[in-house]
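Trainee: model the following, please.
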Amino acid sequence: MASGTMDKIKGGVKEVAGKVTGDQRTETEGKTDQTKGDVKNATDNVSEAAKGVRDSLTGDKTPRH
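Mentor: Okay, the predicted model is just below:
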């Protein structure tokens, strides 16, 4: 599971809970957590792409996870 996925799930739950209870702060925290998850996932994607470029330049064919 991507590192940001848990933040996105947690944020979604918080956002809904905030909407249901009328708690603006919890709703906003949920949106913030979701954004944090998006940023983490984007960072992971860039990191993986950079590794792929490095491997193609060095000729390393070993798959990395």
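Trainee: could you use CA atoms for every contact and neighbour count after this?
Mentor: Will do.
Trainee: what about the helices in this structure?
Mentor: 5-21, 24-58 (DSSP state H).
Trainee: chain center to the first one, what's the gap?
Mentor: Relative to its chain's centre, helix 5-21 lies at 14 Å (C-alpha atoms, centre = their mean, to the nearest Å).
Trainee: now the other sequence, so there's something to compare against:
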Amino acid sequence: MSIENRAEAVAKNVEGKVQEAVSEITGDPKDKIEGQAKQDEAAAMHAKEDIKDKAKEVIDNA
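Mentor: Take a look at the predicted model:
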């Protein structure tokens, strides 16, 4: 597990949530879509790290 990659994913998720919240205030649909995309990207980054962790676990237990 890469702590740096996890931290980057969390930061990306927070950034997306803030951008989406700002879009609610400003009414800018582009910001809302971009914020949601950043959150989706963060979820994909977490999934990638989960897969890497599981693969390492399988190799270590082989």
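Trainee: quick one: TM-score?
Mentor: Once superposed, the chains reach a TM-score of 0.87 (TM-score structural alignment, normalised by the length of structure 2), with 57 aligned residues with a C-alpha RMSD of 1.0 Å.
Trainee: what would the helices of structure 1 look like in TSV with mean neighbour count?
Mentor: Shown next, in TSV, are these (neighbours: other C-alpha atoms under 10 Å):
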stretch	mean neighbour count
helix 5-21	18
helix 24-58	16
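Trainee: which residues touch the residue most central in space within structure 2?
Mentor: In structure 2, the centroid-proximal residue (C-alpha atoms, centre = their mean) is Ala42; its distance is 1.1 Å. Listed by C-alpha atoms under 8 Å, 6 or more residues apart in numbering, the contact set of Ala42 of structure 2 reads Ala9, Val10, Lys12, Asn13.
Trainee: the third one matches what in structure 1?
Mentor: Residue mapping for Lys12 of structure 2 onto structure 1 gives Asp7, with TM-score structural alignment as the criterion.
Trainee: quick one: contacts for that match?
Mentor: Residues near Asp7 of structure 1 by C-alpha under 8 Å, 6+ apart: Asp33, Gln34, Lys36, Gly37.
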